[in-house]
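>>> mind looking at a prediction? Sequence and model below.
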Amino acid sequence: MTEAFTVHALRGVLVSAGLLAALPAGAAPAAAPVITGQPQWQVLQVGQRAGFLVKADNATGYQWYAARPGSGPTAVPGGTAPFLLTAPAAQGDDGTQYSVIVTGPGGSTRSGTGTLYIGPNADGSPPDSVLAAAGDIPAARNVMTLAFLNASLGRVPDSQMFWSLQYRDGSGNTVKEAHSFAEKPYFDLPKVGGTRLYVYVAPDAASIGTGQKNYFDFLELNVGQDANNGPYWINMDTTRVDRWGLPVAFRLQCGDGTVVERGDDVGLFVDDRDVTLMKYQAELGSPWNAAAQQSWPYGIDEPGAAGFGKNGPYSGYYSSYIDEVWRVDGLTIPKPTNFLDLATQLPDLSGALNRHVAAVTGAFNPDGTLADKSFWSKHPPTSFYGAIPSNFYSAFWHEHAISHLQYGFPYDDDASQSSDVGCKKPQSLIVGVGF
């Protein structure tokens, strides 16, 4: 008896016994699900949520399972979709493994496991595997040494990571530098004034750019010198005021021994880009999830450029709250017509509107300036983004930043929440870029 005959005979027995439905003549058996993308490991700060994603062909159903250290897998309630957003992580969740059984007409398949790790640094800063030790960097002949580190975890080669910088030299000539990480991983930085340091992921140098369909990001920096040939100094930050395009973090080494790190936390470097987008959408919900699709997979745009601006589908998101604030605070200045874009520079009012803490009688003068000088001590960061409407775009990037410090909107430095840092006699600046 041939193997083929044996299989068909067995099928016939099962059909006769009513244990298997008969197939139409000539029909092939249904294919079992095939997993094409396995759940990946996650690194979190305590209180953050993990996002696990499975990709499968021929799949019609999903059930996720979690196995805490020392325990077997148990079904995750509600975990019945390709993407799973976990509950906020506690320290005891370190090492928990997540897997999913994918079902389809032809059977079921169990995925591999993705492990949830609590990061080694409580502030979310990347370990030295993401930001290399400053001692490995050549000494500067000018102001300081820039070092560019590929922190894509093998997703992108050094030859497809680029940086660019434009500035005026001491003679007033415009200098443009643009190199791959492979070509020039170090740069002896002179005094450049205020400028932007751009980073890119692209197939070649001719493809780098800052368009809607480019992978890019930037840091803001100002490198100058005190009067009478005094010490050099630097002031800089990472920023999400315009968009998020690439995971970026930096380590600044100062002449007095101070080392400071800012930027995206280690979790964003570990996450696959698809997971970052899905986590953003799942955590924020509507209408933010739709707005996030505008520039994906190249980045996530700030609200005013992603549907929340004037004439956009979500332009009325803040309208009722703005009316309330103007009434409660007795404001006489024009109301913003674009997304929280005030006609004059009013940092405190801008910050309070974005964070949904502005509707407080006596907090502001009629012209929008701060009346209560103790306002920010009465409204600490734990009270920010606590109600709708809030700038949840900004809240997300703070949540996933080193020490939760980031520029999420203009004037986000109010209440000491920005990623802005500075020092005199800077020695080195390591810039880690992921994908």
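Ah, there it is.

>>> rest of the way, CA atoms for contacts and neighbours
OK.

>>> what sits up against the strand ranked longest in the chain?
As assigned by DSSP state E, the longest strand anywhere in the chain is strand 215-225. Outside of strand 215-225, the residues that reach it under the criterion Cα atoms under 8 Å, 6 or more residues apart in numbering are 190-202, 208-210, 231-239, 243-246, 248, 298-299.

>>> chain center to the strand or helix carrying residue 66, what's the gap?
Assigned by DSSP states H and E, residue 66 belongs to strand 61-67. Strand 61-67 has its C-alpha centroid displaced from the chain centroid by 26 Å (Cα atoms, centre = their mean, to the nearest Å).

>>> next up, a second structure to put side by side with the first:
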Amino acid sequence: MVTTNIQTARSVGRRRMLALVLPLATLAASVCAALPAYADVPTIVQNNTAGAFADDQVYVTILGKDPVTGNLSWVSADGQLVAASVGDNDADGHLSKNGQNYPNHGFTLAQAQNLKLPKMSSGRIYVSVGEPVYLKILVAADGLTGFAGPNPQNPTDANNDVKLDWYEFTYNDSGLWINTTQVDQFGFPLTLNVTGEGGFQKRVGIEQSRASIYAAFKAEVPPEFVSGADSDTRILAPGKSTFDTGQPNEHYFDSYIDQAWADYSTRPLVIDLWGGARRFSGQVQGTTLVFNEVDLGNGAYVGGQYLVQKPTTQDVLEAKGSLAQGNDAEKALETQISAAFNRHVISDVSKWSDPTAWYQAAPANYYARFWHDHSIDRLAYGFAYDDAQEQSSTVNTAAPTQITLGVGW
């Protein structure tokens, strides 16, 4: 299992996006008229499995951070927020599998007639079919209560034969941010529909059947990526399968990274951030892409030097290592650079904001492209920084009135 505290209960890219967005939203709320504190959001979970699973065979587990106490908490079938503790692992009614005990924090669709989503941060809504997901509560190295999530790279993980998927969300006084995700894997099709005040409505996710997705994936992605679908339980992201360190495709992006670093040692890479409010011009020195801020004369200039280290294939695919470090400006630069590598447009900044130019040559993250090709309005989280240029499946509204989660098969 992957050991996480509640701060890392979402994908790295989603965490990074919220780290950048939420402070800005909070600032806007303090400057403008204060947003009202909206109540828990009525949440409908629809069984769209076409008879493959009855309502009492579809399980939901919701975990997140209590905004008041900061504690890891779980949500009951009627929407109550309950603090989690290590003692839950062995409490009355606990789950057991492979000789290990796990907390019974989930419920079935048959029990979720009055579900509401309370305010939480760094939240996940796990959905599984046939049996619940097994999440061990623990105390992390930093002393915070956390949980061990599903980890298919661990051969003894209790969830390895569990068909599961999840949503990610944060809901606070500034609004709701929620998304579907294939950053780590695909288990089965999920859809998400959110309505809000003022006529807001947005729907994202995957509507195709699971069988058709599997068949299309094997037919449409290059051979290097097909092995991610070897298991009938899930389709793994490349960084979680044969593109990981020590695996056959571990050097997939390496020559492309070398080419980009050589290219930008002879000419500048200019990146505009925060809606063009700040501009950074960088050039490679050794293994470091050294950026200096350009003063645009608009009052947003901070100045200083910002460094991005040369990434590996795993850094590009997983948004980690050299592409997940530094201060906020460096992390924002790393987001754009990682996205450009995944989309094979690193050498031409004019294509960074043009989705029609992405994934047109190898090497590219064809796993991510596949999910865009098969998602509503082509919006998907195929890699951790897929929110760059607003291509992710994130739904955001300041005043949500209803959430509908569709569980397909």
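Cool, got the structure. Note that the structure is predicted; figures quoted are calculated from it, not measured.

>>> what about the longest strand of structure 1, distance to the chain center?
18 Å.

>>> what about the helices in structure 1?
Using DSSP state H, the helices of structure 1 run over 3-16, 266-270, 273-284, 288-291, 319-329, 347-354, 375-378, 392-399.

>>> which one of those lies closest to residue 83 of structure 1?
Closest to residue 83 of structure 1 of these, according to Cα to Cα: helix 273-284, at 7.6 Å.

>>> between the closest one and helix 392-399, how many degrees?
Counting by axes from the mean of the first three to the mean of the last three Cα atoms, to 10 degrees, helix 273-284 of structure 1 lies at 120 degrees to helix 392-399.

>>> so which elements touch helix 273-284 of structure 1?
Helix 273-284 of structure 1 sits against strand 51-53, strand 83-85, helix 288-291, helix 392-399, with contacts defined as 3 or more Cα pairs under 8 Å, 6 or more residues apart in numbering; DSSP states H and E.

>>> give me the buried positions along that helix.
Residues 273, 275-282 are the ones in helix 273-284 of structure 1 that count as buried (16 or more other Cα atoms under 10 Å).

>>> now do stretch 203-218 of structure 1
205, 208-209, 212, 214-218.

>>> same question, stretch 228-248 of structure 2
Within stretch 228-248 of structure 2, the residues that count as buried by 16+ other Cα under 10 Å are 228-229, 233-244.

>>> over to stretch 338-356 of structure 1?
Of all the residues in stretch 338-356 of structure 1, those buried under the rule 16+ other Cα under 10 Å are 338-340, 342, 347-356.

>>> show me the two of the residues you listed that sit farthest apart.
The span of these, defined through Cα to Cα, is set by 338 and 348 at 17.8 Å.

>>> how about the strands in the stretch 1-150 of structure 2?
Remark: strands assigned in the stretch 1-150 of structure 2 by DSSP state E, counting those that start in this stretch are 2-5, 41-48, 58-65, 72-75, 81-83, 95-97, 100-102, 107-108, 116-117, 120-129, 136-139, 145-149.

>>> can you check which of those gets nearest to residue 208 of structure 2?
Closest to residue 208 of structure 2 of the strands of the stretch 1-150 of structure 2, according to Cα to Cα: strand 41-48, at 10.9 Å.

>>> just to revisit the earlier point, filter the contacts of strand 215-225 of structure 1 down to the buried ones, ChimeraX style.
To isolate the buried ones among the contacts of strand 215-225 of structure 1 in ChimeraX, judged by 16+ other Cα under 10 Å, type:
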select :190,191,192,193,194,195,196,197,198,199,200,201,202,208,209,232,233,234,235,236,237,238,239,243,244,245,246,248,298,299
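
>>> re the thing from before, counterpart of the strand holding residue 66 of structure 1 in structure 2, which residues?
Using TM-score structural alignment, none of the residues of structure 2 align to strand 61-67 of structure 1.

>>> so who does the counterpart of residue 225 of structure 2 in structure 1 touch?
For residue 225 of structure 2, the aligned residue in structure 1 is residue 288 (criterion: TM-score structural alignment). If you count contacts by Cα under 8 Å, 6+ apart, residue 288 of structure 1 has them with 281, 392-393.

>>> what would these look like in a markdown table with distance to residue 158 of structure 1?
Formatted as a markdown table, the contacts of residue 288 of structure 1 follow (distance: Cα to Cα, whole Å):
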| residue | distance to residue 158 of structure 1 |
| --- | --- |
| 281 | 30 |
| 392 | 34 |
| 393 | 30 |
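
>>> preserved in structure 2, out of those?
Compared against structure 2 with both residues aligned by TM-score structural alignment, their matches' Cα atoms under 8 Å, the contacts of residue 288 of structure 1 retain 392-393.

>>> show residues contacting stretch 378-387 of structure 2.
Stretch 378-387 of structure 2 has contacts (Cα under 8 Å, 6+ apart) with 11-14, 17, 180-184, 204-205, 317-319, 335-336, 338-339, 367-369, 371-372, 391-394.

>>> rerun at 6 Å
By Cα atoms under 6 Å, 6 or more residues apart in numbering, the residues outside stretch 378-387 of structure 2 that reach it are 12-13, 181-183, 335, 339, 368, 372, 391-393.

>>> and those residues, which is closest to residue 67 of structure 2?
Residue 67 of structure 2 lies nearest to residue 12 out of the contacts of stretch 378-387 of structure 2, by Cα to Cα, at 20.2 Å.

>>> quick check: the residue nearest to that closest one when sequence neighbours are not counted vs residue 237 of structure 2, distance?
Leaving aside its chain neighbours, residue 12 of structure 2 sits nearest to residue 384 (6.0 Å; criterion: Cα to Cα, 6 or more residues apart in numbering). As judged by Cα to Cα, to the nearest Å, residue 384 of structure 2 and residue 237 of structure 2 stand 11 Å apart.
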